[in-house]
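Asker: Return a 3D structure for these sequence lines:
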Amino acid sequence: MKVMVGGTFDPLHDGHKQLLGRSFEIAGADGQVTIGLTTDTFASRKVHPIRPFQVRKTELEVFITSSRFPARWQIEPLIDRYGPAIDADFDAIVVSEETIPVAVEINKLRRQKGAKKVDIHQISCVLAEDGRWISSTRIYRGEIDIHGHILH
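Answerer: From the prediction side, this is the model:
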């Protein structure tokens, strides 16, 4: 199965790792996972600082390689919220609770263009020790670490 997933992945935290792991699980051993990684320009809309694209890409590559997922994979620059998902030939998109509206919109735009609808797989966001979502913003604020442990 051909699967797409996207994000800024900075810093790469346990929620991101669950999202990526689920993407590879859905793809299966003979599948393909395309990871859209936000460009520096697109990521600059975030409220916290973002490390450069190449640094984030390398961190993703190390995680994926060390996880030994059997599916083929590639990382593509994501210049907007949809990336190639409107026109690409793929079967499923994996999103979190936070980003499901984007996936719904992608299917709407695909339908308008006459492209086939893709399956949407939503994962639950990973919770930190305090019961709130692990997020890059919370990590950058110094509230939690990448595993959701409380820092103060």
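Asker: make it CA atoms for all contacts and neighbour counts henceforth
Answerer: Will do.
Asker: Any chance you could list what contacts stretch 67-79?
Answerer: Outside of stretch 67-79, the residues within contact range by C-alpha atoms under 8 Å, 6 or more residues apart in numbering are 6, 24, 27-39, 41-42, 57.
Asker: Please flag which of those sit within helices.
Answerer: Per DSSP state H, helices hold the following members of the contacts of stretch 67-79: 24, 27, 41-42, 57.
Asker: what helix or strand is Gln54 on?
Answerer: Here Gln54 sits within helix 53-67, counting by DSSP states H and E.
Asker: so after that helix, what's the next helix or strand?
Answerer: Tracing the chain C-terminally past helix 53-67 and defining elements by DSSP H and E, one meets strand 72-78 next.
Asker: Any buried residues in that next one, and which?
Answerer: Using 16 or more other C-alpha atoms under 10 Å as the burial criterion, the residues of strand 72-78 that qualify are 73, 76-78.
Asker: Please apply the same query to stretch 82-101.
Answerer: Using 16+ other C-alpha under 10 Å as the test for burial, stretch 82-101 gives 82-86, 90-96, 100.
Asker: Of the residues you listed, which belong to strands?
Answerer: Using DSSP state E, 92-96 are the members of the buried residues of stretch 82-101 that sit in strands.
Asker: Before we compare anything, build this one as well:
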Amino acid sequence: MRVAVGGTFQPLHDGHKALLRKAYELSRDVDIGLTSDEMAARGRVRPVKSYQEREKALRDWIIKEIGVEPRIFKINDPYGPTLTEDYDYIVVSPETYPTALKINELRKARGKRPIEIYRVECVLAEDGKPISATRIVRGEIDVHGNLLRRRGE
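Answerer: A predicted model of the protein is given here:
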């Protein structure tokens, strides 16, 4: 089984970790597309660490927690190699699910078989809302979803 997963992965939080764990549960043959600096900066108001810093944090976590040397490569668009290479699964969050649907639509137009989409639900913070990089950067929660400030403070 060959699995694709992608993202910016910064800050690397428990939601990202759930996505990565699922990818490695499905197979040890996982391709991780990590957004380029240019792609990561597009449309964002928050700062994003460099590709090298994000890649190191991702690699270090996977080696420590999953126990494998990850295959991480730079992507410059939302599709990476999924339009040209064959995968059995693509692991996505609810936020990236529409991109997976688009990938399969584009694959079909190219005469390629669809990739089975495995959607991992959001990991919730202690307030019941999804953990997200935006909330972490705003200082609402930490990478584990613990509240850092209460409403009205």
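Asker: ok so, going back, pick the one among the buried residues of stretch 82-101 of structure 1 closest to Thr65 of structure 1.
Answerer: Thr65 of structure 1 has its nearest neighbour among the buried residues of stretch 82-101 of structure 1 in Val94, at 19.5 Å by C-alpha to C-alpha.
Asker: before we move on, the earlier item: list just the nearest of the buried residues of stretch 82-101 of structure 1 to His147 of structure 1.
Answerer: Nearest to His147 of structure 1 among the buried residues of stretch 82-101 of structure 1, with distances taken as C-alpha to C-alpha, is Ser96, at 16.8 Å.
Asker: Would you check that the closest one makes contact with Cys125?
Answerer: Yes: counting by C-alpha atoms under 8 Å, Ser96 of structure 1 touches Cys125, with 6.0 Å between them.
Asker: which residues in structure 2 does stretch 105-123 of structure 1 match up with?
Answerer: Mapped onto structure 2 using TM-score structural alignment, stretch 105-123 of structure 1 spans residues 102-120.
Asker: I'd like to know which of the buried residues of stretch 82-101 of structure 1 is nearest to Ile64 of structure 1.
Answerer: Nearest to Ile64 of structure 1 among those is Val94, at 16.0 Å by C-alpha to C-alpha.
Asker: I'd like to know which of the contacts of stretch 67-79 of structure 1 are buried.
Answerer: Neighbour counting over those (16+ other C-alpha under 10 Å) leaves 6, 24, 27-28, 31-39, 57 as the buried ones.
Asker: Of those, which pair is most distant in space?
Answerer: Farthest apart among these by C-alpha to C-alpha are Gly28 and Thr39. That separation is 27.5 Å.
Asker: Trace Gln32 of structure 1 over to structure 2, please.
Answerer: Superposed on structure 2 with TM-score structural alignment, Gln32 of structure 1 falls opposite Asp29.
Asker: Excluding chain neighbours, what is closest to that match?
Answerer: Closest residue in space to Asp29 of structure 2, ignoring its immediate chain neighbours: Arg2 at 5.1 Å, by C-alpha to C-alpha, 6 or more residues apart in numbering.
Asker: need the contact list for the counterpart of the one you found in structure 1.
Answerer: Under the alignment (TM-score structural alignment), Arg2 of structure 2 pairs with Lys2 in structure 1. Contacts for Lys2 of structure 1 (C-alpha under 8 Å, 6+ apart) come out as 27, 31-34, 89-92.
Asker: Make JSON lines out of those residues and add distance to Arg138 of structure 1.
Answerer: Compiled in JSON lines, the contacts of Lys2 of structure 1 are given as follows (distance: C-alpha to C-alpha, whole Å):
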{"residue": "Ala27", "distance to Arg138 of structure 1": "30"}
{"residue": "Gly31", "distance to Arg138 of structure 1": "33"}
{"residue": "Gln32", "distance to Arg138 of structure 1": "31"}
{"residue": "Val33", "distance to Arg138 of structure 1": "28"}
{"residue": "Thr34", "distance to Arg138 of structure 1": "27"}
{"residue": "Asp89", "distance to Arg138 of structure 1": "35"}
{"residue": "Phe90", "distance to Arg138 of structure 1": "33"}
{"residue": "Asp91", "distance to Arg138 of structure 1": "32"}
{"residue": "Ala92", "distance to Arg138 of structure 1": "29"}
